[in-house]
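Novice: Sequence unavailable; structure follows:
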């Protein structure tokens, strides 16, 4: 009998040194180009150009090379072990005392240690006062991008930790009030570092926390309260602290009053934000918390996620009364950006594995890497990933620009507006793209990619949570509509930036004039300008429409169209400023061909909505 063996795909010991896109992106951001002319051909070197250094790329390169080695070797091995030995809920001790201990494997604890030491949270804060300054967030998220792909999703508690630190910074007096907690959240020292949870989702579930939250807070004294409620989905229950939402009971209420409040009574009370310790600092016992069970999920198996009952949990009011939703907005900006970066990280990992496997696996007498059908599939995957990379990193760096602004108040305003619109776009687009792209990558590897012990199925399972966590695709699309309604200037700022990039007239490097490249550039520019016009026309239709159903039905199409247009503009910008102009222009042009038309919003009138209702609900319509 002949043997059946395959040489497995390899990460070659370092995922940073193999990542030319990340290197090129960081190199071009490490310096700033000043040109005397904005009208030259993009295929010609500006006659006078000077550069100023934003940060020392060589120093950063050393950090990322070390992290790239860790991410290619230690992290996947630890992730495999942590997945094999998932967390356990120990409800009672040997003497029938309720203890609710959550036991995690040492591999999970090692992953948490590496996460802290690598600075995937801390660098976003500590690096603000270093040479990286306003690029601290870009550096932080570049590290996260390298770290996340195969780490048993230890990045979930780290995302919430970053979000908690950001929230504390934005609430006046909160950092000084809980200085030790804040320092622990951003620490790179594993002996000091702590993690945070977000206890938001309740029994009725979903992203509608304002309507679904039933937890009630009973006043004790000053800002101290006791919380009563049920948290249906709480990730990272092994964290040390958490932020949660609750409704403050009317003055003079008792515990019995709180427990007997109806759903309608609770709904009339606006939400406030609270800080709580998971365990009492003095006794290390759970703080008025009963763990009902750990969640059995499709993926993220090593991540302890639980259902909790709060029965008199001590908490501190940290928002103005009734302003809880508004106060968690900065936290959501951070956690949604983490979600997007992790999506791109997983896309990059599967592409790396497929590329390497394509040099080893043979079919029909040839290496996969030269078979036309395989090459076309992988090329399209690569272009899609590159577009997502640019969208996410642009969002990440602009968060940093809002935290460490330059001297221009106008530049700060524009970056704040861009972050407001880019956050839901990046989270929505990358989460939705990641799952089919990773599935395609698994298919490219074939039957071996379907085997659990290859480690590849875990990437796909873990990616499936990305379109769900921090708000589903439709929730993000509706958030884009809210931005359009409440902050229309944010979308106009984005579209104005696309306009500038579409008409940009210079590049960093010398590239010979080539008719084919000229034609591609002209086509890309025309596509961008045409798409801007179509977006403007649709926005005017939404503005004039009196039907909220018409607007909401087109939300997803509009948000994806806006994402694609901005991605193409960013890919064009990268081609101008990178040294691989021809290759990058081909990538941008391929993106156009893959997504023509860029603006694709189905206009759904009343008759079409009725048809959709029939098709969507079928025989279940009578139950609505």
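Specialist: Yep, that arrived. For clarity, every value in this text was computed on a predicted model and none was experimentally measured. Residues are numbered from 1 along each chain as shown.
Novice: Only C-alpha atoms from now on, for both contacts and neighbour counts.
Specialist: Fine.
Novice: so where do the strands sit in the chain?
Specialist: 31-35, 49-53, 88-92, 98-103, 196-199, 201-202, 216-221, 224-235, 241-248, 271-277, 289-294, 305-317, 362-363, 366-367 (DSSP state E).
Novice: Mind listing what's buried along the third one?
Specialist: To tie it back to what came earlier, the one meant is strand 88-92. By 16 or more other C-alpha atoms under 10 Å, the buried positions in strand 88-92 come out as 88-89, 91.
Novice: Is residue 556 in contact with residue 474, as I believe?
Specialist: Yes. Here residue 556 reaches residue 474: they are 6.3 Å apart, a contact under C-alpha atoms under 8 Å.
Novice: what's the span of stretch 205-224, first residue to last?
Specialist: End-to-end distance for stretch 205-224, by C-alpha to C-alpha, to the nearest Å: 27 Å.
Novice: okay, now the one to match up with it:
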């Protein structure tokens, strides 16, 4: 029977049927800024089409279904044969297929590829973050494989393909392939040099048999994996194919899947190797320098993924408050709520602007830009990923009790928000990496200071923050104990310099006042009330 006690009113319409790219002014302007003029029309059309896909009700439903139906491990077939396969909901395959066809693994093959791919990855994360893992791993494997030109020639065309081929068969028979990664072990965690997995040379040059375990294996249904193991000359990087050239399954024993807080659509596994066939990548004993190219790319994806989650959380919050009325007016017009939304919007824009600047440095590839990435990527990875969780929680609160209900989608964002801070090295790992760069690579700090120096004189609070940072950098004695604080300041000053140069004045003013000038509190919603907060919120509003 239909209820007749009341009429449903004062509820916002669903945030569907819109172009998530064109509605994100911070992202769209960053893409235009970092692309060559002759590419802009093509890329604008490409990303707008993806934005409409991301904003469609059907694709959003795929994301919800993939998350609500986690993968299942099937170790044996009905006859008792070991198969070690992971079964996914059909929506997972639909999403992964869309991601591959959108070029999320093809940055290395196109002009402006890293900027256009970064924007697409940021958009696609907003639909469903779990399938970003195999897309990120596959994208990031390319520079690591280039340590062996023969392997790169064999695998790179498949990894950068726009064809999603989900079947387990020899890579030579596939039109497209995906990659995973397995580095950490039970006893080591982030200390990958504590790994005990052994690699015994075989008769064929460059081939080995692996024996050991990996505590975390990303995307276990991939076609190949980059794995660290101990060869006779030390820790070495290996390529482990899932299926051998003759069609036989490689020994790849999936012990169990991780039961994770978030990222539930994606499979993360514990695996064991027992005579597993592998090809060496790079030189023996040079495993970490070889695989670090992959880690650097995935760390940037952590920044992009967090920026995408932040943008979606802000879009949902601003959208809700635009349509929801309370206390005689729209929520978005209430001074205190406007302050909260503006603060969230500033954080989101700062993350997006920084992430796209780093992607542009990848495209440039020059010596100075590479040096900038060496210090800016771990600093950005540290700071942006840490800001994601409190932002997601605050944004869900903007929806009131509705934000605590699964149907709103906000709890999924909250559960997802801490992941990128942990993945590819938690906060301490990133901060210590920054310290190592400061001590060993003076060219990286020089590139950083040149970058932030481009905004000198434009805002007195930024100038003061740069001076304070230089004072902190002058004495690195005992720096490890304050490495987090130093890394935070590096990231904030870089974000401030970019916003002062490229963002609307009201956004840059709010950032510098609250993040650099000390005129803001620890919680969101504490911006100075004298700022133009209405314009900041309006810029962040997704337009249907």
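Specialist: That came in fine, so what should we check first? Computed from a prediction, not measured in an experiment: that's the story for all the values here.
Novice: Tell me which of the strands of the first structure approaches residue 592 of the first structure most closely.
Specialist: strand 31-35 (27.4 Å; C-alpha to C-alpha).
Novice: Against which helices or strands is that closest one packed?
Specialist: If contacts are counted by 3 or more C-alpha pairs under 8 Å, 6 or more residues apart in numbering; DSSP states H and E, strand 31-35 of the first structure sits against strand 49-53.
Novice: who's in contact with the strand it packs on?
Specialist: 30-36 (C-alpha atoms under 8 Å, 6 or more residues apart in numbering).
Novice: which of those residues tops the neighbour count?
Specialist: Counting neighbours by other C-alpha atoms under 10 Å, residue 30 comes out on top of these with 19 neighbours.
Novice: ok, now which ones touch that one?
Specialist: 53-57.
Novice: who wins for neighbours among those residues?
Specialist: residue 55 (21 neighbours).
Novice: Now for residue 155 of the first structure, how many residues are close by?
Specialist: The number of residues packed near residue 155 of the first structure is 23, by other C-alpha under 10 Å.
Novice: now that we're looking at the counterpart of it in the second structure, how far away is residue 64 of the second structure from it?
Specialist: Aligning on TM-score structural alignment places residue 155 of the first structure opposite residue 132 in the second structure. Distance, residue 132 of the second structure to residue 64 of the second structure, using C-alpha to C-alpha: 15 Å.
Novice: Repeat that for residue 202 of the second structure.
Specialist: Distance of residue 202 of the second structure to residue 64 of the second structure, given as C-alpha to C-alpha: 46 Å.
Novice: Which of the two has more residues huddled nearby?
Specialist: Counting neighbours by other C-alpha under 10 Å for residue 202 of the second structure and for residue 64 shows that residue 64 has the greater number, 20 against 12.
Novice: Looking for the alignment partner of that one in the first structure.
Specialist: Looks like residue 64 of the second structure aligns to residue 80 there (TM-score structural alignment).
Novice: likewise residue 254 of the second structure?
Specialist: With TM-score structural alignment as the criterion, residue 254 of the second structure matches residue 291.
Novice: Give the full set of residues in contact with the spatially closest residue to its match that is not a sequence neighbour.
Specialist: Ranked by C-alpha to C-alpha, 6 or more residues apart in numbering and with sequence neighbours excluded, the top spatial neighbour of residue 291 of the first structure is residue 308, at 4.7 Å. Contacts of residue 308 of the first structure were listed using C-alpha under 8 Å, 6+ apart, and they are 230-234, 289-293.
Novice: okay, the residues you listed in TSV with neighbour count next?
Specialist: Shown next, in TSV, are those (neighbours: other C-alpha atoms under 10 Å):
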residue	neighbour count
230	23
231	24
232	21
233	21
234	20
289	21
290	18
291	21
292	16
293	16
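Novice: As CSV, these with distance to residue 501 of the first structure would be great.
Specialist: Formatted as CSV, these follow (distance: C-alpha to C-alpha, whole Å):
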residue, distance to residue 501 of the first structure
230, 49
231, 46
232, 46
233, 43
234, 42
289, 53
290, 54
291, 52
292, 53
293, 52
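Novice: What segments of the stretch 451-600 of the first structure are helices?
Specialist: Ranges of helices within the stretch 451-600 of the first structure are 456-463, 473-486, 488-502, 515-544, 548-553, 555-577, 581-594, based on DSSP state H, counting those that start in this stretch.
Novice: Next, the angle helix 473-486 makes with the third one.
Specialist: Relative orientation of helix 488-502 of the first structure with respect to helix 473-486: 100 degrees, computed using axes from the mean of the first three to the mean of the last three C-alpha atoms, to 10 degrees.
Novice: now helix 488-502 of the first structure: which residue numbers in the second structure?
Specialist: With TM-score structural alignment as the criterion, helix 488-502 of the first structure aligns to 442-456.
Novice: Quick check: buried residues in that stretch?
Specialist: Applying 16+ other C-alpha under 10 Å to stretch 442-456 of the second structure flags 443-445, 447-449, 451-452, 455-456 as buried.
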